Every structure is written in C-alpha cells, then in structure tokens.
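Q: this one's sequence-less:
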C-alpha cells in the first residue's frame, strides 16, 4: 500500500485551490500586542474624557417655551410619562448633593464626614469617574447614600443630539451597574442651575430625559464651593433661609475640595442642632428608592466594562512606570556615554599615551568569504595596500559565484586562498586561524575595506600583554542613501560613544566582525570561534572577558563596510544580530556569579549589555507610543516639548560622537527622521527576536546581497611585506 500523503484541508485552502498563507506567529504576535495596547490606550482616553468630550457651555437662551410652573417651581422636575411637575423639599429637610465625582482624594473624605455625623446625601457621578473608581461608588451605596447620573463625559447636553444623549445615559448606567450593581432614576444635567434658569435649549432635553424615566434634579441652594471662597462663605451660602427645605449643590471632585470638607464638618452638626435633617432625595420626598438592583446580562456587561477600564488604568500606570524607567535609563546612558567617551578620547590622545613598544611583527588577516564576488577584490586590494606587514588568508566558504577564482586571478603576493565546503563563518574563521602563520590575527568581513593604516592601528594595543582582543572602528561606506545615512549615524554613535564607554568600564561586549584583532593564545584558550550563536563576534568577546583578557577599542583602526541598502536586508541583518546577542547573553549567563578579575564582565558588562542592548530598546517604543497618544489626546504642547527634549539630547550626543570621529555634521540632518522611522524598525526587529527566543524558534544565517559599492580608501599604498624568515611558519591545511 502506498504511503498516505496529507492534503491541505478546507480550512487551509483558498477559494482558488491554492494553500492559504498564514501570518507567521513572529509577526502575528507583535500585531496583536500593538492592537491590544492601542485599544487599551483608547479606552483610557475614553474614560479620562479625552475622547468624545464636549465641554462647551451654551449662552443664555429665551424661556418662552418653558412652562411657567417649571420656572417658578421646585428643584425636582418630573417629566415622566408626559407630566410637567416640580417638587420642593419639605421644611427643615436638606438634601446635600455632590457633583462630578467620585474623586479618589476628596470623595472618601466627604463620605467620612457624612458617616461621622450620620447624614445621607446624593452623589451625581460621571461615567468616567465611576469607571475609574468603582470602589467609591460601591461605598456610597453600601453606606446608604443615593447615586444619580451626571452623564458619562460631562458635556453640555443642549448641544447634543438625542443619540448622543442616549449614549451618555446608557454608558453612565453601564458604569454604575458594573461598579455597584444598580440602576438609578435620578439625573442632573451638567452645568445646570436653578429651575428658574431653564430655557428653550435645556427644556427639550429635560423633557426627553424624563421620557426615559428619569427625575431631573437641579438645586435651589448653591454653595459655590467650586470658587473656593472660604469655609465661612461656603457655610453661609449652603444654609437654607427661614427653615425651608433645600437641595444644596456641592462638589466632591474637580479640584481642591478641602474647604468643602471643612465646611461640611462644621455645617452638619450646626444645622442638626437647629432641627434640620439630612436625608436622601427619595427619603425627603417620601418616594420609593431611586435605586434598582441590576441582574443577569446587564450586570455582566457592567462588570466586564469595569474590568476592562481597570485593566486599561493598570496598563497605563505600568506604561508610565516603564516610560519613567526608560527615560531614566536613556538619560543616564547618554550622560555616562558623554562622560566616559570624553575621558577615553582624552586618555588615548595624550601625547605621552602608549600601549608600550610599537608592535611591528607581521599579522595574519583572515577574510571569510561566501559569495563575495562583487566585493572581494576591493577588500583584498585594500589589505595589500596596508602599511603594516600582513599575510592575507581568504577562506572561501563554499562560494558558488567564483569568489576564490577572483582572488587567485589577482596574483597578489602574501595572499592565499583556502577553500572549504560551506560550513559557516565560525568554521571558516577557525580554518583561517589554523592556517595563519602569525600570532596576531585580524578578522574582517568580505565586504569590508581597510585604510592603509588600519592593521597597524589595530594591533598596537597588543603591546600590553593583558590585551587579548581589539575592536576597530567600523564605518558605513555606502552612506549616500537615506538608509545608509541612518546607519552611518548609528555606527558613529555606537563606536565613538558606546565602545569608548565600554572600554573605560572594561566590559566591551563585541569585537565587530568587520574589524577586530585577536591574540592567538587568547583564541586558543577559549576554544576559538563558536557556532553556538548567530553572533559569533559577541560570543567570542564575552568568552575572552570571562577568561581574564582585556578587550579594548582602537579609534583610528578604521574599516569601511557595506551596510544593507534595503529595508528587507537591514531587517535580516539586525534580526540576526539581536537574536545572536540574546543567545550570547544566555550562553554566558554564569558570568554573573563568577568571582575574581574574570568576574568583572559578569558584574558590570553582562548587566550593562542586557539592560542597554536588549531590555531598554524593547521598552523604548513607549516614548513613541506616548508621543502619539499625547498628540491625539493631549496635552499636545507638553508632549511635543518632551519629545523635542529627548531629540535634543540625542542630537547633542550624536554631534559629540561625530566630532570625536571627525565626521561631517551634515548627515545629522536626517536624525529626526531616523528617530521617527528607523528606530521603529529596530524596535520591531528586537521584538521579533524576543518572540523567536521565547517561542523556541530557530533562526538561520541570512546572507545579505552585496553590491561592491565600497571602494578601497587611500589607494596606491604599497603592499605590506612579510619577513622571509617567518613566511612559511605554518603550513596550509
């Protein structure tokens, strides 16, 4: 019987019969995270009255359409079922009403005073504040107070459509049902006053709201506590005249309400001694309770709403904390880079600075090459022009484009080609080390060109026997395009600030593959280049630190490399770098607990690398998220100023790095655009690397397409010669 083959099922086949493509998890997860984050931020803006809010207050209008008995009537207006009635409070009955809450600071204090004096009140709450502070509304109900609606977003309803009014009421009820499990029949319009202030604009709204079963409650005694006129004045204005009943307007939100709380604490016992009672509205009117218990689906919907709002609040609070952490880290890193890079530059540029006696011994330069036909000739010619004696070993790693033949056809002295089946860059480098004749070994990429002095500058630190490896200064050769210019800024800042800082701290994280030098003894002691990670350069550097070697930076050892010229190539390269760095950090995690001189990297370097190269960049998008949020919802001016401040700090650091590296400042013109576009791409790449690592995914080496646009700098220099007595010290394998 032939073996069964699995055919794609209907769920995996498109209508035309072709297999349906699924969005990879590494892309789907970031998209879902972004959508969820934006949804939560939108919800936060919604419940903070930053979306759909309309706080306009209408000018006075005519009153000819308002029934006279309403204008001359009491503060409770009943338009339910087509009625047109008003109600007044009985004598010596005071109904205290509080608008705009609940507030997390002042509402609890108001409730404490009411409980202290055994008094009840009516709280007209907004949906936004109820959604954010449901525990306070729950406390109001549990302590016997009545709750009324004050709309969701506190707009002037005279400007709103019936659809918007319905939404304000239903959303306010939804929040109330989720917070306290009740509905209410009491309503107070925002910006309302006495019944006599009703006009042709507000009266139709009152009639419409009544048709939905609500009692409209205004007031006939205004404490004017919102003006903060002083405790004595609030008491005077809130006290009913002639023993009459009153509905008193006060506020438990919207600003500092300390005077309101103090006035309430003095007024309640005073008026009680004079025979006043402080009851709920329905108690004073002898009517059924305004509250109705909510059950079933309505309760579930309200509860779900409160849960979502609370989640958005906690998420936002977490994002704010994360933003503060990121801001602190970014600023601290910039300050540290400026201070330490300046100290490094002053130290190595002193006239009396020296690593020791000049290093003049020959050097083996290894060039691992895989399909580098377009670049290899420029690379080899730049090495042949070196002013330091070198041998060049081009290790052809199974190229299929004739790379090895191109080098052999050049016929340059001291240039050898070693062929091997494709085994990867680490294997190619190890093969080169095994065939190298000299004890100082320089490694470079097949798409990179050296200046004539690069090798000489790169090996001078080896005069110090403690130095095991040296990082050179990699620079972008194809920086004329926009993507190239952005990478040029990144490289200059990275090498002239980051590497100087790490040099001073003695925890250099990476010897760049484009330009680095090693002592053979150091390589042999750590086992050579490893293929355990996709960042073999970072891996070997960390291994050298753990073995006790010093790793330093040579600013004048410049190498010009071809940076990716398309977004796709850039993505592939940085994805590999990010993932490989994470692999290297995980591989060398035991350095954190190692002791002795070799443990310095674990105590300082590994935490620095993890924090500044993995964690901080992952959180850095919070700056842009809040920039977008602030631009849309405000405060726009403060948001723009904050972002410009961060950009100014980065510009100062970039300008200082360009000055240290003697680069033209004109490329910094694209810095703002880099921060808006290029940085976002790097964030997504890093996030994708995190997801690949967390989901156990594997990432293969991704070869970049080269163009060979980086030419030999300083052409014309004589090739470096190798002393005859050492030319054949190591045989070719």
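A: It's in. All values derive from a computational prediction rather than experimental measurement.
Q: CA only for contacts and neighbour counts going forward, please
A: Will do.
Q: the helices in the stretch 451-600 of the chain, which residues?
A: 454-459, 482-493, 499-505, 520-525, 536-546, 567-587, 600 (DSSP state H, counting those that start in this stretch).
Q: neighbouring contacts of whichever helix or strand comes after the last one?
A: Tracing the chain C-terminally past helix 600 and defining elements by DSSP states H and E, one meets helix 606-609 next. Contacts of helix 606-609 with the rest of the structure, by CA atoms under 8 Å, 6 or more residues apart in numbering, involve 507, 509, 585, 589, 591-592.
Q: elements contacting the helix or strand where residue 338 lies?
A: Element membership of residue 338 [criterion: DSSP H and E] is helix 296-348. Where contact means 3 or more CA pairs under 8 Å, 6 or more residues apart in numbering; DSSP states H and E, helix 296-348 is packed against helix 25-47, helix 127-132, helix 162-180, helix 499-505, helix 616-619, helix 621-633, helix 636-660.
Q: Of those helices, which is nearest residue 263?
A: Proximity to residue 263 (CA to CA) singles out helix 127-132 among the helices and strands packed on helix 296-348, at 23.7 Å.
Q: Check it against this one:
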C-alpha cells in the first residue's frame, strides 16, 4: 500500500527576499537610467561643440571661378538681391545713404559696445547673425531688435554654403530662424552668405544657392564698401576704406564678432560723425528697399510688410524692420526650447570643465600617492629586521562558506590539504542544491583530511554562513575564504603571522586572478594586481584599510564577536566588518605574501553583477558607518583618513572619471585631435608606469600590460556604468541577496606557487 506524501505548504517569502525581489525588478530601469545620464552628458557636449562651430565650419573661399551663367545685370547691380516674382533683381543704395551692416555676431564683448555707439548716435544697423551665436547669447539679440535694429541670417555655423548640399543649406537657414524665434520672437527674410563681398564676386557655384534661397523668399545682401576691419589695419584706414566715394550711397560692412574688434569700436564713432558731417543718413536694409521707388509696390516677395518702427527719427535714422516676421506657434516654442537647451549646455560645459580639472588632479594625486606609499610599504615590510613578533604556530580555523560550489569545492579542499600551517576546515553549506556538501565530504575522505567539518544550513546568505562558521570554530584565529578560491601551501602561515601583534584584529591577503587566460580575465588581473599592490599598501601604511577581501582574510575570533559578527545590513559584509573593526579599536593590516587564487567572472554579465554588488555594498557600508567621521581617539582614524579617501577615490572620482573620456572625445572631434590624443596617451603612460610598478612588486609577468590600452577603452567604461548604476540604486534603495556567479572550477594553484 502506498501513501501519498502530504503536500508541503509553500513558505511565505521573508522580508529580505521580498526586498531582494523588489531590488532585482528595479535593476533594469536603473541600468537604463545610468545609460541615459551618460547619453545626456554626451548630448550636451555635442551641442556645445556644434554651437561653437568647431566642427562643420568651412572657411574655404573660391576665387576666379567662371561667372558666365550669372546674369550681367546681377554682377553689375546693387548690393541687395531679390527674386520678386521669380525674377532676379538688384537694388542699389540711394545717394547720401548708408546701410550700416555688421557680420558674425552676436558677441558678448563687442556687440553690446557696437549697440551702445549706435544708440548714442541714433543710428540703426543691420546685423547678420550666426545662428549658433544667437542661441548662445539670446539677450543681446533681443536688445538689438528692441532698439530698432534689423537682423539677417549669416548661417548657423558660418559655413560656405556653395560647398554644401541642398539639405545642409536648408538646415543652416532653418536652425538660424529657430534661434531667432527663441531669442527675439521673430524670423527674418534677410541673408548674407559668409565670405561674400560685392555682387560681382558671385560665381557659378554660389549662384544656385542664391537662387534657391530667393525661391524661399530670402533677400541676399552684399556690400558696396568693405571696412576690412577684420584685418585690424588701424582706425584711420578702417574709416577711410568704409567711406563711399563721390557721395554715393553704400551698404557698408563692419564686424561685431569673429575676433578682436577694439579697432572697430574705436573707428565706428569717427565714421558715423564723418558721414553725418558729409550729409549722409543711415538706414536699415529694409529702409533701402522701401526707398527704392521702383520696387516699393512689389516688396512682398522679398521683404514686404509695413515697417515696425515707424518713420525715421529726426530725419537722420530710418529704423525700418520690414524684413522681420513675428514667430508664432510651434516655431516659437521650438525656438525657446533650443535657447533653453543651449543655456543648459553653456552652463554645463564650464561646470564639467571644472569637474574635469578636479577629477584630473585627484586622479594624478592618487597615482602619485599610491606610488610613493607603496614603495615605502614595500621597503618597510622587506627589511631584514621587520617582524610582527613571535612566530604564530598555533592552529587556526578556516571557514569556507559554500553555495552550489560543486565545480570548485574539491579544488579548494585540495589546496587546504597542502597547508604548512595547522588548520581545521569548516565548510558551511548554505542550502546548496547541487550536492556541494556531499562532494566536500567525498573530497575530504579522498584526501585523507580528518580536520574537515561540513555544516549544512538552510539558505540564509553568506553573512549567516560565515557567522555559523565563526560560532563553530575551535580556535581563536579564523581564516575566511570563498568556496571558489584556492590557497598556496604557505598562504595560511603567512596570513596569520601579523596576529603576533596583539593589536591586530584582521589581516587582508593578496587575491589573484587564476583564470587570466581570457580577455576579461586579463583585464581583471591587471585591476587586481594594481589594487592589491598599490591601493592596499597605501591604506595599510595609513592604517585605514577599508576592506578585508572575502577571498582571503583572517580575523581574531574575539574581535569578530565583539563587533557583532558578519552583518546582513549591506551587500559588502567584508567592508562592513572591516570598518567595524577599525571603530572598535582593532588594527587591520595587509599581508602581501599570503596569496589566494580566485576565479574571476567569465562573462560581462557576471562581471556586472559582481561589481554592482561590490560597489553598491561599499556605499551601504560607508553610509552605515558615516558616524565614524566624528569618532575620537585612535579608533577614529578610519573616519578621519580612510572614509574620505574611500569616498573620494572609490566613489566620487570614478563616478566623474567619465568626464575625462567625454572631454577627450570632445577635444578630438571639436578642438585639436592631435593634442587630445597626446593628452590621452600621456594619462595612459602614467597608468602604465603605475601598473608596471605594481607588477614588479608582485613579481608578475609584464606581458599582460599589453592589454591595458584596450582595458582603458572598454573595461573601464563598463566599470563606470556599474558605479553609476550603484549610485542610482543608492538613491532609490533596495537590497539584493547573496548573488551566486557561475563557476567553472578551472582555477587551481599555479605550478611553482607552492615552492
């Protein structure tokens, strides 16, 4: 007779499991948010570069091209080119009349000075504005229009349109109209091409552009008289060259931007006074067009409409703005959005520049400090007279927390079987479902190890497994290692020697990557060697070691019990207990000769999971022990020294380190490719020097350093994203369980390591 076993009641999830599930559900949005933050940063940089016209501009100017297709009447005509009714027509400036025009603005230094001079002499100007500058300095444009001056388009990036495609021409015009709408609430029908001069300079390449723009309703404006102020020939020459001959009228060209314009500012009042003394009046381009009796009735196609400013004031100034159109609807709102986006970029880029300087100084300072202190630490520890005290020979307990470690646990026990120091081994199986405990017992029997105990517990996480092992330990020193780690024969003996000093409460060993044959493994190998041989030496010398690595660490059992054991409050229980040791007055040191070989994650996905847990757990531990900043006496050393160093070097600096890469790319694209490349290579060279010294201290082979440039381009970017992900998580809360990474069991003690 068979009996049906009773159905097991499903256990309700615990609070920790519910929190873990919630945190896991939030991970994907957090990763997306981290990527969006980097995208936003890159977008701001690209926008700023485009606005500064440091890419996309074209300063080439043709000379001597055939003009057979351009009508003679255009080449010999006036400076104002319209296409009323589809027919090309030019308009000349009437005698004794000046249309004062300015190119390349607005500029925050020179344009306001030009406007002040025009205001003082009651003279209007027509300003042909670069759209990127309009979007950067909208207030100047707004003032310019409100004071009765007229504005025209000078393209968005000051590009020679005769070289560009039709789509680029349209984009240059539309973007500038958008900027004008956002800055002053207007659009305009006036246009002046960059690098243009008189109408007789129109050639077969530029003529189609003017025709295209004419069909779109634009009036192209050229010059009669050029001051050539951009050459900075001297004030007297600027005035003389800008003066029309024999009382003729003229469209006169000055510049209010594009370089140093102090001579222009000095020459402009003299020029206005001179021309007024000769009986000249000043007007805008629209004023010239409306004074042209032959075309006044048909001006609608080019620059029609009633003047906005009324009749000339005092007979000396004609402030007509007939080329302006009021921006409404979508165009107005899109223009305002552009101006707002540019304002953000204008604020963000200088702020980021300051951040870059701070980060750069911090990074270089860290490298320098690590090299100096690591060298001092090495020399101190390798002196003949150095010693921790009497040799420690008493047995110790080795605790191995294991969760589904069937691939690795046998190798771990085999390495411990070769230990030259007397040990007991406690394997704590944290609810494994793959037979880890059975494999551990079989391996111990096969190795003849009578000093191995296997303890099974329900799955409760790594901190609970370690605490169980500490409670079960027979000896006063406990060594903790991961279930995927192997020790060298001399590792335990080396690791416990610092306990000869009664003030030492914990010892950090030297973890090394065993599976360094893969690309990811090689990158992590470089990171581990630099971290353990530079960072930890520095922290040890400063007596503020932040972390005892889970792969290899030793503790006084009484110290562990004194601080309450391994806490489940954070994901980084090793960092948590290390800081707690400092605050309890115990000394934490680094023993570089105690080496452990561990299996680093074999895929980017597993690496992300591991590093996310580490970085987020570190933040949790630092926040938990934030009151250490105010601890007094010797136990407050970590709060005074270690906490600031960890926050600056392991959180703040790495979070902002992407600024270096973003600015490097920005400089390569928008500024000076060669200079930016040299700067990047210089930083890489400094890192290579630091890495080479770390490899020398650890007697590692230098060939892995050949992977370092690629590591900086790929691996480091991923670590940035992980840290940003962790920061976002820290702002939203949540907890994760003890995460299990997929292991292969390929890591064993390297040949010759035990010799």
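A: Yep, that arrived. These numbers were taken from a predicted model, which means no experiment stands behind them.
Q: What does the TM-score come to for these two?
A: Here the superposed chains carry a TM-score of 0.89, computed using TM-score structural alignment, normalised by the length of the first structure; 698 aligned residues with a CA RMSD of 2.6 Å.
Q: before we move on, back to that, of the contacts of helix 606-609 of the first structure, grab the buried ones for ChimeraX.
A: This is how ChimeraX selects the buried members of those, with burial counted by 16 or more other CA atoms under 10 Å:
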select :507,509,585,591,592
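Q: Tabulate the contacts of helix 606-609 of the first structure in JSON lines, adding columns for distance to residue 35 of the first structure.
A: Converted to JSON lines, the contacts of helix 606-609 of the first structure look like this (distance: CA to CA, whole Å):
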{"residue": "507", "distance to residue 35 of the first structure": "39"}
{"residue": "509", "distance to residue 35 of the first structure": "35"}
{"residue": "585", "distance to residue 35 of the first structure": "30"}
{"residue": "589", "distance to residue 35 of the first structure": "34"}
{"residue": "591", "distance to residue 35 of the first structure": "38"}
{"residue": "592", "distance to residue 35 of the first structure": "37"}
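Q: Go through the contacts of helix 606-609 of the first structure and name the one nearest residue 23 of the first structure.
A: residue 585 (29.4 Å).
Q: returning to what we had before: superpose on the second structure and give me the mean offset of the helix holding residue 338 of the first structure.
A: Comparison of helix 296-348 of the first structure with the second structure after fitting gives an average deviation of 2.3 Å (mean CA distance after the TM-score superposition for the first structure).
Q: So residue 441 of the first structure lies in a helix, does it not?
A: No. Counting by DSSP: H, G, I helix; E, B strand; the rest coil, one finds residue 441 of the first structure to be strand, located in no helix.
Q: Where does the closest residue to residue 65 of the second structure other than its chain neighbours sit: helix, strand or coil?
A: Spatial nearest neighbour of residue 65 of the second structure, chain neighbours left out: residue 203 (6.0 Å); criterion: CA to CA, 6 or more residues apart in numbering. The three-state assignment at residue 203 of the second structure reads coil, by three-state DSSP.
Q: Could you pull up the contacting residues of residue 203 of the second structure?
A: 65-67, 70.
Q: same deal with residue 471 of the first structure?
A: Counting by CA under 8 Å, 6+ apart, residue 471 of the first structure has contacts 458, 510-512, 515-517, 551-554.
Q: Quick check: the aligned residue for residue 693 of the second structure in the first structure?
A: Matched by TM-score structural alignment, residue 693 of the second structure corresponds to residue 656 in the first structure.
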